[in-house]
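Chemist: generate coordinates for the sequence data below:
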Amino acid sequence: MQLSATAANEGRVRVYRGVTVIDGTGAARFSADVAIERARIVGIRRQGDVGTIETQPGTSEVDAAGLVLAPGFIAESGGALSGVTCVAGPGVAGPVNVLDAGWGAGAPGVGHIPASRSTSGVSPPEVHTLERAVHLLSGATAALLGLDLGDAPRCVIREGAIADLVLFDPRTVDPADLPGTLRAVETLVSGIPVVADGALTAAEPGRMLQPPPPAHRATVPRIEHDIDPDADPFVLHAGTPVIADDDLAGTADLLRGWLGTEASAATAPAITLRVDASLGGPEVFRITVAANGVEVAGATAEGVFRGATTLRQLCAPENAIGTRLPAGTWSGAPAFGWRGVMLDVARHFRPVDDVRRLIDLLGAHHLNVLHLHLTDDQGWRYEVPGYPRLTEVGAVRTATQLGHGADATVQPGRHEGFYTASELRELVAYAAERFVTLVPEVELPGHVQAAQAAYPELGNTDVSDPASGPWERFGLNHRTLAPTQAALDFGFAAIDALCGIFESEWIGIGGDEVSTQEWAASAAAQDRMLQLGLTSVHEVQPWFTRAFVAHVRSHGRTALAWDEVLEGEVPEGVRLLAWRGPVAMSEALRRGIPVIACPDLEAYLDYPQADSVDEPIRVGPPLPIERAYTLRVPDGAVGGQANVWTEHLPTRDRVDFAMFPRLSAIAERLWLGGEPAPFDDFARRLPVHLRRLAAAGVRYRPLDGPRPDQRRPGVPGKPLTLAQRTAIVDELVAGLRR
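Modeler: As a prediction, the model looks like this:
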């Protein structure tokens, strides 16, 4: 396996060679090479396994033959253990730091877990095998405190687990004296050596390994709550009834599925769903929990759904059954009506099942818009009556760019896919049941090579060769629709098809990154401009925009367009997506145009999540989760959304990696609105939410960096600094500055 060069150079990679491993599960010991990278165990190679652990310069290698590697122990009452994980939580007197009766007893800040909370039930003189002792002293106590759950498991030794480990010489340990005489050679807490060569290092052991708050205090987005600690809780059983009127039957069925409850007699303490119009706006909800039942009330059916979604979050992420919900109330209402995600399915097609799954994840985050980017140079993904070659030719690409920048290559391989009209209608209905609106987008008059590959006559044929297929490259493509009636009719037909399938008020017409190069070079385009009374090539796109907006309005809908249309006069009946930062946003607000905030520096989830070579195919500036949490939607905007461009996201797992958990942070900002609160509060709730994502099968990016299987070493990118990208965007909006 290949380790990270970056982490090795930072001194954050350790490899133990020939060590004896004793796992916190009580399993039999085995010999292996074990690799630790940052705070995680990233590789285990047993003797006889295929493959080796290849080290990088800067890796700390330990010849551990004859030594034992075990999970970091958690101190128990009166404990004299040397390799002690930092913990704080219910019943813990204070932070338990690296502790040994001979070194650290009585040191400031040292505490212990009271004997009443010990799970071992073992007195020190009792004799155990080392395996059994490790199991009792690490795994069981960790489970009691919830430290075995979260972003990565603790107190086991397996790939992906957090590196809380102790290395010791078993020849110095008498099992009859456990746990009192264990002497650590080395101890790692979250991967940081806090004991080395048998002495304290005084190293900071990463963040405190404080158990995250219980689920009912860790909602994402954050929901206001008032808990009565003195009242009896409600206990969720498999037979807990969910009662609702017929008009809420869909949400009731979904809630039963989320909670894992089965139909039973309504005499048991029940969960009741009801509409209470007096609560206020359409998405307002209130959850009331008491020992004799739970009520989920919403101002509308949509509000009830938001409440039901929150109720699922109050329960244990892995299995809701058995959850003890404290008595109290949870209530919420969103700051904005548009809380969305744009998914680009044109560059890399995502099957219907993937879209359905994403709809579920949006609903779970109180997001209510899924904007589907259905066409681009690289692919056309829906049927248009009268234009069959759009899906026969425009939906099939025979090669795809690999990487980005000057060193990018083109990799042969067929990529294809499109949605039938019936599949899209099914998705619309599926989303509506979860109160998510599907908003379609067709790109016009630029980003049209896939369409022109099917129908070359739509292009400026006197200056460009016919396209042989959808574009295999990524970037700015100069192909555009010719300013002809045939091109207008094609655009109208594409819009008609969307209006016939989607129920959304908004129909996207694109409008971003439209080059004027072909219009300037085309004699036919120049003649047509004269006929239309257009005096500049910069007036051609506004001409298209006016025509397409009018056609959308003829269907009783509103056109959705990217903020480049601000370069000309924007006709009435347009809602804008402001991606070019505060300048474009301010200009749209100044003109009184409804606008959605999706600034690239905070909301483009294809950007890398750190400034590290370990991030796969870095394109653009780093956008860590902390920056995503700074998204602010200005007063007067209708809402915001995250944008997920998929040039370098060819699989569902890659989309997961790019979106989560950054989308969770953006979802909270769109729900709460206003100025961003300190990130620490969100970070405190995030470990529980990562468990929710894991339970949903989401392959998110770990907080401490991508796992080895999530990297793409050797595939070039084109990283930018934040300052470089800011300068590029400033140049793009120079014409809007006043």
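Chemist: for the rest of this, base every contact and every neighbour count on C-alpha atoms.
Modeler: Will do.
Chemist: other residues contacting stretch 648-665?
Modeler: 220-221, 348-350, 354, 365, 402-403, 605-608, 617, 624-625, 628-629, 642, 644, 646, 682, 690, 698-701, 710 (Cα atoms under 8 Å, 6 or more residues apart in numbering).
Chemist: now the other sequence, so there's something to compare against:
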Amino acid sequence: MKFFIPILAVLLCLQLSSSAQYPNPSIIPQPQEMKVGKVTDNFTIVNNSTLVFISDSSLRPSAEFFINFIKKYYYLDLKLTTIADANRRNVINLFRENAAIESTNPEKYHLDVLSKSISIRSNSATGVFYGIQTLIQLLPPSAKPVPLQIRAVNIIDYPRFAYRGMHLDVSRHFFDVSFVKKYIDYLAMHKLNYFHWHLTDDHGWRIEIKKHPRLTTVGAWRDGSIIGLYPGKGNDGISHGGYYTQAEVKEVIKYAAERYITIIPEIEMPGHSMAVLAAYPELSTTPKLPKKVAETWGIFNKFNNVLLPSEQTFSFLEEVLTEVMALFPSPYVHIGGDECSKIWWKQSAFSQQLIKEKGLKDENGLQSYFIHRIEKFVNSKGKTIIGWDEILDGGLAPNAIVMSWRGEKGGIAAAKQKHKVIMTPENFMYFNHSQFLKDDSLTAARYLPLADVYNYDPVPPILTPAEAKYIWGAQGNLWTEYITNPAKVDYMLFPRLDALSEVLWSPKSKRNFPNFKERLQQQLKRYDMMQIKYSKRYSL
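Modeler: Purely as a prediction, here's the structure:
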């Protein structure tokens, strides 16, 4: 008995040491099912470990993504091959199973980690890519441990929602192609699959349109921006602008596609159009008055003119959308539709006459007419429109998808009308608001802590099960009035992006905020390794 207690103590110490060295995986978003194996079954990655993608070239982007990640952050070189060998050790196998097999979710994957091999399998290349993202989170969140030990696990995983989106406003402040690519990598890391690219607004037009060059020579630049929080302390008088050439847009689209992310371009109409009207004032309700690209934030009826619903305007928009739709393979085009200052139509003789001619009730009816016209054109090109929830005003276009931002009311109304809905209510999904009450950094003047994002559920309980099926998913939005550089984007995005990813991917029954915060600690170490400048005061 005298010897038993010291031996027991030694064994306990060894067990605790092993637990400290090989903690349970902290994966975000949390998988559907995960079983943790024995430490003795851990897998080791060393130089010249082999990654195999078997019999399917569509898996090459996933294989190369992982190899490049390992090389960049862990300084190890892996071998890539398409030749399977049952006797090979230290091998990571990527399988695309029979694609003809029906699956309830094409994004589903299986991940198995054993001592001699890792396997990731799915019946789609997309599912394999998500398996790679989970495998990355099984790596130590530091470049120091070499060889790399990966905990033995068995994971079966798939997302809760089909639409998992994140938005970036590049109109208020322009971000170059290299950062947009990095932003897309952030989304891929969190298993998001839609990038909403807010390319136009009052404050700048950001995409080259060859048929209408003044959109970028004039509309892409403003003469200054207000200083500080609205209404501001004067104007900085600094020219700001930039735009993406069509070649650059194609480059970004290709980059996103390799990460299984669909880019949805947004071309704002009929409001939020001051950049357009600065370039082409004849499309406004006051064509003889000169216009400027907006230099202050917000919507002000006195200054924010709107597009005149004339045949000239519709012809212009069709030409713009034709070029945009030719660039973007996405089946969806976002046409805005929000915050249209209808006072301009009320004061416009042409607009009032059109209301009478078309038998419309009022200016809301005129907006509905406008959106219906655009939808008919977009549909004729085989695409579907998405709009902010104001497109419900005056009557919803027949095939439109509603993005509900003014709370959930618009989304609920659209779901009851059997339209797809993307929930993005400002009080839960706008990441330009402060993460804590006293923020020394300039932000939009609201408060959105991490817990509120995490605890949000996109499916309103008021909907019946049949109506709830129209909730396609949700999206976080990042408006950039007060976000002027990439480091500030990181600061506002993280770690709320982690919370969003778990809301959209993981089962609702598994959501647990204290547990999420525990798992988040490993993720923050990974961000340190990747030099992502997240907000370190998120929990206050």
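Chemist: show the buried residues in the contacts of stretch 648-665 of structure 1.
Modeler: With burial judged by 16 or more other Cα atoms under 10 Å, the buried subset of those is 220-221, 348-350, 365, 402-403, 605-608, 617, 624-625, 628-629, 642, 644, 646, 682, 690, 698-701, 710.
Chemist: so which of these sit within helices?
Modeler: Within these, residues falling in helices by DSSP state H are 625, 628, 682, 690.
Chemist: map the third one onto structure 2.
Modeler: The criterion is TM-score structural alignment: under it, residue 682 of structure 1 has residue 516 as its aligned partner in structure 2.
Chemist: if I pick the aligned partner of residue 280 of structure 2 in structure 1, what's in contact with it?
Modeler: Under the alignment by TM-score structural alignment, residue 280 of structure 2 pairs with residue 455 in structure 1. The neighbourhood of residue 455 of structure 1, defined by Cα under 8 Å, 6+ apart, consists of 389-390.
Chemist: which one in structure 1 is aligned with residue 480 of structure 2?
Modeler: Residue 480 of structure 2 maps onto residue 646 in structure 1, by TM-score structural alignment.
Chemist: surely that match touches residue 372?
Modeler: No - taking contacts as Cα atoms under 8 Å, residue 646 of structure 1 lies outside contact range of residue 372: 11.9 Å.
Chemist: list the residues that contact both of those two?
Modeler: With Cα under 8 Å, 6+ apart as the test, residue 646 of structure 1 and residue 372 both reach 343-345.
Chemist: how far away is residue 395 of structure 2 from residue 364 of structure 2?
Modeler: To residue 364 of structure 2, residue 395 of structure 2 is 8 Å away according to Cα to Cα, to the nearest Å.
Chemist: one more: residue 108 of structure 2?
Modeler: 43 Å.
Chemist: over to residue 257 of structure 2?
Modeler: For residue 257 of structure 2 relative to residue 364 of structure 2 (Cα to Cα), the value is 38 Å.
Chemist: quick check: closest non-adjacent residue to residue 66 of structure 2.
Modeler: Using Cα to Cα, 6 or more residues apart in numbering and skipping the chain neighbours, the partner closest in space to residue 66 of structure 2 is residue 132 (6.7 Å).
Chemist: so which of residue 257 and residue 364 of structure 2 has more stuff around it?
Modeler: A direct count of neighbours by other Cα atoms under 10 Å for residue 257 of structure 2 and residue 364 places residue 364 higher, at 19 against 15.
Chemist: aligned to that one, what sits in structure 1?
Modeler: So residue 364 of structure 2 corresponds to residue 538, using TM-score structural alignment.
Chemist: what do you get for residue 38 of structure 2?
Modeler: In structure 1, residue 38 of structure 2 lands on residue 229 (TM-score structural alignment).
Chemist: report how many residues lie close to that match.
Modeler: 10.
Chemist: ok, residue 422 of structure 2 next?
Modeler: 30.
Chemist: likewise for residue 407 of structure 1?
Modeler: Quick note: residue 407 of structure 1 (other Cα under 10 Å) scores 11 neighbours.
Chemist: again with the one 3 residues further on
Modeler: Residue 410 of structure 1: 12 surrounding residues under other Cα under 10 Å.
Chemist: now do the contacts for the residue lying closest to residue 473 of structure 1 once chain neighbours are set aside.
Modeler: Nearest residue to residue 473 of structure 1 in three dimensions, chain neighbours excluded: residue 401, at 5.1 Å (Cα to Cα, 6+ apart). Residues in contact with residue 401 of structure 1, defined by Cα under 8 Å, 6+ apart, are 408-411, 472-474.
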